[in-house]
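J.: can you look at this prediction? I've put the sequence above it.
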Amino acid sequence: MTARPLDHIRVLDFGQYLAGPLVGMMLADLGAEVIRIDPPGGPRLKEPATDMLSRGKTAVTIDLKSEGGLQVAREFVARADVVIENFRPGVMERLGLGPKALRDINPRIVSLSLPGFASNDPALADLPAWEAVIAARTGQFTDMGLNRRLMGINPSFSPLTLASAYGASFGAMALQFALAARDRTGGDHIEVPLASALLEGLVYNCEQIEDYPERYKSPREVELDRRAAEGLPTDLSFAELEEFLDPFYRTYTCADGRGFYVVAGSVKTHPRRVLETLGLKDLADQLPDFDAYLDTADWPDEWSLRNYPVGARDRARVSNAMKKAFLTRPSHEWEALFGSAKAPGTAQRFSKEWLADPHALASGLVLEVEDPRHGKMQQMGNVAWLADDGAALVKKPGPDPDDAPVSTILAEPPRSGPPAASGQGWLEGLKVLDLTNVIAGPTIGSTLARFGAQVTSVQPTEPSVDPWNTVVFGLHAHRGKQSVLLNLSSDDGKQAMRRLIDSSDVITMNGTDEQRDALGLSAEELAAINPRLILVQLDAFGGPARGPKSDHLGYDDLAQAATGVMVRFGGGMATPEEHAHFGTIDVLTGYCACVALGAALLRLQKTGKGGIARAALAAAGNLIQAQLMYDFEGRAPFDEPAGRAAMGWGTFYHCYRAADGWMFFAAPAEEREALRRVSDLASMADIPEKELPDALADHFARQPVDYWQKAFSGSSSTVMPLGSLHDTRDAVLQPESAGNIDLMRGTFSVIRHDMHPMGRWCDLVAPNAVRPERARIVIPGPMPKYGADTRSILRSVGYADEDIDAMISAGSAAESWSAKYLPE
């Protein structure tokens, strides 16, 4: 077998449950030697998911509370590169394996801690940070999407483990960036609080813009505003709600009764492609189609086909025509037609169906692993990979305890090396050329900028995507970049692009293999330009191998539909709903692409070889369902909480209403023992299971949330009041104009950019999920107005001012898309 990207890296995985083991799995999937350190009795999570998370790892049982066990652990640390743990803050220190102790043993060790809340947060650090407790405190379950708000459903519960998914991807990327910079910056300790990662992952649900123009509000937002202004209730039925969905962002029923989800607004060619694929060309020709970057005062009609949303005048007739058309064919035929036409759409699926889907299996987005406990097991595939790493499709099953080569490891000499200077960014000096748009792709560059990378965004002279996606979302996704506008269909534009590529280390793009190759960025062409060049590519349905849908277009919501998220959240095939939050999968895919880049940088350092680092929306769709994303003969039913009535996962992991508001009660490890310790509830510990939920709900309703928090304090069980994302944001706002922004004070941090070049203030989550002890994190600067840096960037690659003037005059380059930063 050929060398793997991380085959020179040894990882000690002390992680339990989900977040820590996920990081270990990601690194093992990239070729690292990962040793799972089990406590006596084995892993805490006694579910088949643990076998999936342990694939490719070896295991050894160590009692860290014994002197002999602790000494073995120390010997392992002396011969390792990475340590991962996700205990409560202080646990590793008490065991004698805190960050300082680790570096005393091995100065080059890079350690990762994944606590639920920040270790410096006096109010939250010591809480039992179960996944749903983190979600409840951050605000994930409150005001959960426009649909639920219009239906008056609040709170809502979701079993998707977003905090662990975001935190694990941050952790895996940070470890690799730190390892790649280790000769320059030395060993390091990194903390990634899962709640901080969750807020960053849900950044677009926290973004707030002063005097937000009405033109960007969807029909659902307009209806919410109307009902609030008129004092009307929000009590829509699901059927009524559907009529407030935009025609190009909704599910349609096909001839076979299956839902088909379309996401085709905003990109100027996509709505027309959808209508023409449906046989509705005449309708497309009747609809207004003009420059979306005009201010509404200059619009020649009330809406444009290039601009989300569809106007009120035409919304019903477009939706009705599309409903009728979809009923003429079964969903699988529409999938093939949409894919061929490059029109974004997909059939709705259950997760169980996705795990057996021909494309998922052919592409490696789902893998079949021969597991010793469960037989042939379908598992989520890699979330990050290198395109030429054929071994990405080959997975060893999870280990049996004590199969790690202990004696072989201990026979090695300890690793050594002097500590290096701190205070530098891991990616300082890295030049990144960003060819991406919308959310997922641009997230790569904005994430890299916090670690010191220099990022240049290249966009076309004529925008292909509307200002809602490019400016409103770009306020976060394009932070920390410079902006140049080039016409890549012109000879001069192509030449300028070639010069930019020649001066870059990394290129990022979001697009299919067909789109990549059309840009001249295939693996062969990259190697010819510069064998050290790395392309970071993400798309919707690509995988480590080719499959029938590899070149199908897609967006966040389509990955949700294809992988089962929408059917689960909505409660069934008749009522699928997008999972509540803008960019749920988009942002995560950008982080996963950074994980892939980390592996590419480590391989480059070892071999001098660049190549293509990959991630996909569908793979990130797997990741947010990681605890559920497996199947095998005899598997327990897929009966996780689903639908609008879901409030938790059983009696002891559930949202309850207290006397003064909603709270989440988490006692999954103790269950009835947790009740016996509380005098008010002790008598309920022996109530029959069928009667307990109602009885417990009745008791919880008699006292305020604070009472129950105190009652369960000091144990592995806890009560958490349900926060909201907006309240979390507003409680930690720091104005940019005040200066001295503290990124790492407590768990959450949000900046009010009140000196923004847009001319409006905007609130954006601060880049604080990754917290190194030694390396530097920077707050990326504001997104520039598109084209603002065209002249300076072209000068930097050798163009004289008169050449630049000629390129702008000829349309090969441009300095602006619109008169205003944000068209109104």
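T.: Received it, and whenever you're ready, just let me know what you need. Numbering: from 1, shown residues only.

J.: can we go C-alpha only for contacts and neighbour counts from here?
T.: Fine.

J.: for the longest helix along the chain, which residues meet the burial criterion?
T.: Ranked by residue count under DSSP state H, the longest helix found in the chain is helix 584-607. Using 16 or more other Cα atoms under 10 Å as the test for burial, helix 584-607 gives 584-604.

J.: so which elements touch it?
T.: helix 162-180, helix 194-201, strand 385-386, helix 440-450, strand 534-539, helix 556-563, strand 611-616, helix 617-623 (3 or more Cα pairs under 8 Å, 6 or more residues apart in numbering; DSSP states H and E).

J.: next secondary structure after the third one?
T.: Pointing back at strand 385-386 there. helix 406-410 (DSSP states H and E).

J.: which helices and strands sit right next to the next helix or strand after that next one?
T.: Under the assignment DSSP H and E, the closest C-terminal helix or strand after helix 406-410 is strand 431-434. Using 3+ Cα pairs under 8 Å, 6+ apart, the elements in contact with strand 431-434 are helix 440-450, strand 454-460, strand 506-510.

J.: isn't P107 up against T185?
T.: No - counting by Cα atoms under 8 Å, P107 does not reach T185; the two are 11.1 Å apart.

J.: re the thing from before, now the helices and strands packed on strand 431-434 as a markdown table including mean neighbour count?
T.: Listed next are those as a markdown table, based on neighbours: other Cα atoms under 10 Å:
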| stretch | mean neighbour count |
| --- | --- |
| helix 440-450 | 27 |
| strand 454-460 | 23 |
| strand 506-510 | 24 |
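
J.: could those be laid out in CSV, adding distance to L278?
T.: Listed next are these as CSV, based on distance: least, Cα to Cα, whole Å:
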stretch, distance to L278
helix 440-450, 28
strand 454-460, 29
strand 506-510, 26
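
J.: between those, which one is nearest to P693?
T.: For P693, the closest of the helices and strands packed on strand 431-434 is helix 440-450, at 40.8 Å, according to Cα to Cα.

J.: still on that earlier bit, and the helices and strands packed on strand 431-434: which comes nearest L27?
T.: Distance to L27, taken as Cα to Cα, is lowest for helix 440-450 among the helices and strands packed on strand 431-434, at 18.8 Å.

J.: got the angle between the closest one and helix 556-563?
T.: 110 degrees (axes from the mean of the first three to the mean of the last three Cα atoms, to 10 degrees).

J.: quick check: which helices or strands does helix 440-450 pack against?
T.: Judged by 3+ Cα pairs under 8 Å, 6+ apart, helix 440-450 is in contact with strand 431-434, strand 454-460, helix 474-477, strand 481-486, strand 506-510, helix 584-607.

J.: if we go to 7 Å?
T.: If you count contacts as 3 or more Cα pairs under 7 Å, 6 or more residues apart in numbering; DSSP states H and E, helix 440-450 packs onto helix 474-477, helix 584-607.

J.: got another one to weigh against that:
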Amino acid sequence: MSGPLDGVRVVELGAIGPAPFAGMMLADLGAEVINVGRLDDDGMTAVTHRVLLRGRRFVHLDLRHPAGAEVVRDLVGDADVFTEGFRPGVAERLGVGPDDLLEINPRLVYGRMTGWGQDGPRAADAGHDLGYLALSGALAPSVGDGGRPVAPLNMLGDFGGGGMLLAVGVLGALFSAQRTGEGQVVDASILDGTALLTAMHQSMLASGMWQQPPGGNLFDGGAPFYRVYRTADDKWLSVGAIEPKFYAALLDGLGVDADPAEQFDQTHWPELRVTFATRIAAHTRDEWVDVFAGRDACVVPVLDPDEAAADPHVIAREVYVDRGGIRHPAPAPRFSETRTELPEESPDDETAEVLGEFGYTHSDIRRLEDAGVIAAATGQDHHPHGE
């Protein structure tokens, strides 16, 4: 068995963060992903993105050279998906924009990953995860001590609102292209995707359930039963007992005498936060884990990455997989009839081999080397078909 995207070919231009994450997801699902990286790459992306770049075949080109763009167009001729993470207009200037590639391959799904989107006043601006969270309205409600907004690493914007949105968009457009024979452009922006992730929060705002200042509401640490508490050993315990039956189990486990019927009466929340904090601080994290074992109270220890990898449930599910001393999150989701195994590692550079498979002769590759489009050493150990 192979992944559900077996037989799908993806060509992705080298990028950082969300676009490679989308490519990783597609590779995990069984797609063949050819990564076209920069010829002058300093190597830092390969270090910081080693997990994100799994499951690829790597080609390195000088895209600023017209012949480099021509190689990309050749690769795309038989591809199903193409992705890029440039600012708006850059791909067009390089000769690999949607019009260029859809003319060659009308059924192509052209995925575009940006921070702000392809249009709008900020479209050409630089940006990073934190700014997209800030402008979308997702950052302000995420507060820490003193009401300071705290970014949830770069998972919410770059990867949840960005890369995963691109992957979903590509899959939707791919399904359409297979039915109609017509490709299209997928405009995925981190701003749009992050806003999409606020759907439940928007409902709570509209219903009046979220009306207190930051830090005083249900999911922002205001609710004593949905909060993280420090333990006696300077570790942390997460408490997420929203439903009444879980809240009752929480009170019982903590030994707190409070009326379960007053759970959502916010006038009691400040006092209960202090009570819960005092009780939890009296014992270690693992002692509380033992107390709540078998209770449906939604109390879970906060684990660091090494502890998480050693957790019995995480091990049983094989949530993480070790490869060459690097911890990889396993492909997700899982399928009943097709496999989503961790893709094999690929050599750093297969430029000549890939081009040979696309019909480039030894002489063609030599001309690209001489023109500086590909590295001179690339073609020396490979022998594509014919001259």
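T.: The structure has been received and is ready for your questions. Computed from a predicted structure; not experimentally measured.

J.: can you calculate the TM-score here?
T.: Once superposed, chain against chain, the TM-score is 0.78 (TM-score structural alignment, normalised by the length of structure 2); 356 aligned residues with a Cα RMSD of 3.4 Å.

J.: to D282 of structure 1, which of the helices and strands packed on strand 431-434 of structure 1 lies closest?
T.: strand 454-460 (29.3 Å).

J.: in structure 2, what residues pair with the next helix or strand after the closest one?
T.: Next in sequence after strand 454-460 of structure 1, counting helices and strands by DSSP H and E, comes helix 467. Following TM-score structural alignment, helix 467 of structure 1 has no partner segment in structure 2.

J.: also stretch 482-497 of structure 1?
T.: Per TM-score structural alignment, stretch 482-497 of structure 1 has no counterpart in structure 2.

J.: and what of stretch 527-547 of structure 1?
T.: The aligned range for stretch 527-547 of structure 1 is empty, by TM-score structural alignment.

J.: just give me the neighbour total for E524 of structure 1.
T.: Neighbours of E524 of structure 1 under the rule other Cα atoms under 10 Å: 12.

J.: now the helices and strands packed on helix 440-450 of structure 1 in JSON lines, with distance to D805 of structure 1?
T.: Output for those, formatted as JSON lines (distance: least, Cα to Cα, whole Å):
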{"stretch": "helix 474-477", "distance to D805 of structure 1": "27"}
{"stretch": "helix 584-607", "distance to D805 of structure 1": "35"}
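
J.: S792 of structure 1: which of these is closest?
T.: Checking those against S792 of structure 1 by Cα to Cα gives helix 474-477 as the closest, at 21.0 Å.

J.: residue contacts, Y249 of structure 1?
T.: Each residue near Y249 of structure 1 by Cα atoms under 7 Å, 6 or more residues apart in numbering is listed here: 262-264.

J.: reformat those as CSV; add distance to R226 of structure 1.
T.: Below are the contacts of Y249 of structure 1 laid out as CSV (distance: Cα to Cα, whole Å):
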residue, distance to R226 of structure 1
V262, 27
V263, 25
A264, 26
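
J.: report the separation between the equivalent of G89 of structure 2 over in structure 1 and G186 of structure 1.
T.: Counting by TM-score structural alignment, G89 of structure 2 lines up with G90 in structure 1. From G90 of structure 1 across to G186 of structure 1, the span is 23 Å (Cα to Cα, to the nearest Å).

J.: higher neighbour count, these two?
T.: The neighbour comparison of G90 of structure 1 against G186 (other Cα under 10 Å) goes to G186, with 23 against 15.

J.: start to end distance for stretch 277-287 of structure 2?
T.: Note: stretch 277-287 of structure 2 ends 15 Å apart using Cα to Cα.

J.: one step back: quick one: the longest helix of structure 1 aligns where in structure 2?
T.: Using TM-score structural alignment, none of the residues of structure 2 align to helix 584-607 of structure 1.

J.: quick one: terminal-to-terminal distance for stretch 205-222 of structure 1?
T.: Taking Cα to Cα as the measure, stretch 205-222 of structure 1 stretches 17 Å from start to finish.

J.: one more: stretch 29-42 of structure 2?
T.: Span of stretch 29-42 of structure 2 from end to end, Cα to Cα: 29 Å.

J.: which outside residues touch that stretch?
T.: Residues contacting stretch 29-42 of structure 2 (Cα under 7 Å, 6+ apart): 2-14, 27, 56-62, 340, 374-375.

J.: nearest to H270 of structure 1, out of the helices and strands packed on strand 431-434 of structure 1?
T.: Among these, the nearest to H270 of structure 1 by Cα to Cα is strand 506-510 (16.1 Å).

J.: okay, and the helix or strand that that closest one is followed by goes to which residues in structure 2?
T.: Note on strand 506-510 of structure 1: by DSSP H and E, the next helix or strand toward the C-terminus is helix 513-518. With TM-score structural alignment applied, helix 513-518 of structure 1 matches no range in structure 2.

J.: how about the next helix or strand after helix 513-518 of structure 1: buried residues?
T.: For helix 513-518 of structure 1, the following helix or strand on the C-terminal side (DSSP H and E) is helix 523-529. Neighbour counts over helix 523-529 of structure 1 (16+ other Cα under 10 Å) mark 523, 526-527 as buried.

J.: out of the residues you listed, which is nearest to Q140 of structure 1?
T.: Closest approach to Q140 of structure 1 among the buried residues of helix 523-529 of structure 1 (Cα to Cα): A523, at 40.3 Å.

J.: for L337 of structure 1, see how far away the spatially closest residue to that closest one that is not a sequence neighbour is.
T.: Of all residues not flanking A523 of structure 1 in the chain, G611 sits nearest, at 6.3 Å (Cα to Cα, 6 or more residues apart in numbering). Distance of G611 of structure 1 to L337 of structure 1, computed by Cα to Cα: 32 Å.

J.: now L27 of structure 1
T.: For L27 of structure 1, the distance to L337 of structure 1 - Cα to Cα - is 38 Å.

J.: got it, and I444 of structure 1?
T.: Distance of I444 of structure 1 to L337 of structure 1, computed by Cα to Cα: 31 Å.

J.: isn't the residue nearest to A523 of structure 1 right next to L535, touching?
T.: Yes - using Cα atoms under 7 Å, G611 of structure 1 is in contact with L535, at 6.2 Å.

J.: now for V228 of structure 2, how many residues are close by?
T.: Neighbourhood size, V228 of structure 2 [other Cα under 10 Å]: 18.

J.: three-state assignment of it?
T.: Per DSSP: H, G, I helix; E, B strand; the rest coil, the secondary structure class of V228 of structure 2 is strand.

J.: can you tell me the closest non-neighbouring residue to it?
T.: S238 (4.4 Å).
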